[in-house]
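Peer 1: my questions are about this predicted structure, shown below with the sequence.
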Amino acid sequence: MAHQVNAAARREPRSPLVINIARLGRRPGSMMTMHQSVPSPTRIGLDLIAIAPGAELDLDLRLQSVSEGVLVTGSVSAPTAGECARCLTPVTDAVTIELTELFAYPASATDETADADEVSRVVNDTIDLEQPIVDAVGLALPFAPLCRPDCSGLCPDCGVALATAEPGHHHDKIDPRWAKLSSMFDEDA
């Protein structure tokens, strides 16, 4: 019971991802659908690419009452923004995730037999979709996003993007082991 009180205290009632399920009821088989766009409450994603705070999350969900809790299924899509892992140019894209999450009712068999971090919970007739969405988006986004599949990256010597550099861009480098010898000979010889 103490866990439920703590979870309720942490739950932000104004978050657009906290859904009131009071009208769903607890009768198994009851269902409601949810088709709406809500702003992302925080940055969701990885270091190089993510859903920006305030970006529109398109929720297309089905909430169904089952004997142990509320089963949420459907999809969530949103625009992403970040930078290319090779050349650091801005990258925009979109991500769509499939969501399947069970939120256990208080005092249900699932609530009593599962550890606190194994299953999400219904708290005060609300469910919080933020953590399941964060987890699914983190798995769906590329760890190293690219502006295009054949991105050449940056020149290791001067840092210019090789895609915009002149053809044949290179730097004449002398092996440091032989650099002293090059100063012994005249350039004209």
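Peer 2: Right, received. Where do you want to start?
Peer 1: for the rest of this, base every contact and every neighbour count on C-alpha atoms.
Peer 2: Will do.
Peer 1: what secondary structure does residue 136 sit in?
Peer 2: Assigned with DSSP: H, G, I helix; E, B strand; the rest coil, residue 136 falls in the helix class.
Peer 1: so what's the residue count around the closest residue in space to it that isn't next to it in sequence?
Peer 2: Counting by CA to CA, 6 or more residues apart in numbering, residue 97 is the residue found nearest to residue 136 once chain neighbours are left out, at 6.5 Å. Here the number of neighbours of residue 97 (other CA atoms under 10 Å) works out to 17.
Peer 1: use this one as the comparison:
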Amino acid sequence: MAHESRIPLSRLDPNAPLVLDTRALSRQPGSSREQVLRVPAPEDFGIEMVGVPAGAAIELDLRFEAVLEGVLVTGTARVPLKGECARCLDPIASTFEADFQELFVYSDTRSGGHADDDELRLEDDLIDLEPVLRDAVVLALPLSPLCRDDCPGLCPECGVRLADAEPDHGHAVADPRWEALRGLAGGGPSSDGGAPGGTSSGG
């Protein structure tokens, strides 16, 4: 009877784009193969302001190596990014590249399958690459993406994009303390209806 891992494994769908078959390695330590793939991005592959559009093509350059404890996967992922600038809110689009390496352990190794909780396992010689890609790509995305490093953002007064505004763009904001003084200075002559000196023409 096959040994069961300490953590129950869910059945992997061999037809899922990021579920890959390693049977070609035949569990022979030292055997390896390389593979180039284009797979659709899964849902929610990003963070609040930037991410990979669902279904967009992820390009993968992969190398699989059989070792005593499992299969070592080394690769590079190139993904298209879309989002908005954290300063000026303009849409941004770019390409992001991330390198990764992960060991998928056989369930019947490491003292009878007692691998660490955070280690990934093979199931029937299948590996699920999605959690590895999420760690490599999503965790590396900037929390505040910019359309360019020196983006000046938006005018806090009128909201215009400062990169498109005139060089002398600005708004004169009167200090309320000066406004009060101007009101006092201008209010004297008009309030008493008399001469500028405040004296009356009467005796």
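Peer 2: Great, that's in hand. Since this is a predicted model, take the numbers as computed values, not measurements.
Peer 1: follow-up on the earlier one: correct me, but the residue nearest to residue 136 of the first structure touches residue 73?
Peer 2: No: Residue 97 of the first structure is not in contact with residue 73 according to CA atoms under 8 Å; the separation is 10.6 Å.
Peer 1: now do the shared contacts for the two.
Peer 2: Taking CA atoms under 8 Å, 6 or more residues apart in numbering as the criterion, residue 97 of the first structure and residue 73 do not both touch any residue.
Peer 1: how close does the residue nearest the centre of the second structure sit to residue 108 of the second structure?
Peer 2: Residue closest to the average C-alpha location in the second structure (CA atoms, centre = their mean): residue 141, at 3.3 Å. Between residue 141 of the second structure and residue 108 of the second structure the distance, using CA to CA, to the nearest Å, works out to 36 Å.
Peer 1: same check on residue 47 of the second structure?
Peer 2: With distances taken as CA to CA, residue 47 of the second structure is found 36 Å from residue 108 of the second structure.
Peer 1: what residues are up against residue 144 of the second structure?
Peer 2: Contacts were defined as CA under 8 Å, 6+ apart; by that measure residue 144 of the second structure touches 49, 85, 86.
Peer 1: let's go with 7 Å and repeat that
Peer 2: The neighbourhood of residue 144 of the second structure, defined by CA atoms under 7 Å, 6 or more residues apart in numbering, consists of residue 86.
Peer 1: which helix or strand contains it?
Peer 2: With the criterion set as DSSP states H and E, no secondary-structure element contains residue 144 of the second structure; it sits in neither a helix nor a strand.
Peer 1: translate it into the numbering of the first structure.
Peer 2: In the superposition onto the first structure, residue 144 of the second structure corresponds to residue 144 when matched by TM-score structural alignment.
Peer 1: I'd like to know how far that match sits from residue 131 of the first structure.
Peer 2: According to CA to CA, residue 144 of the first structure and residue 131 of the first structure sit 22 Å apart.
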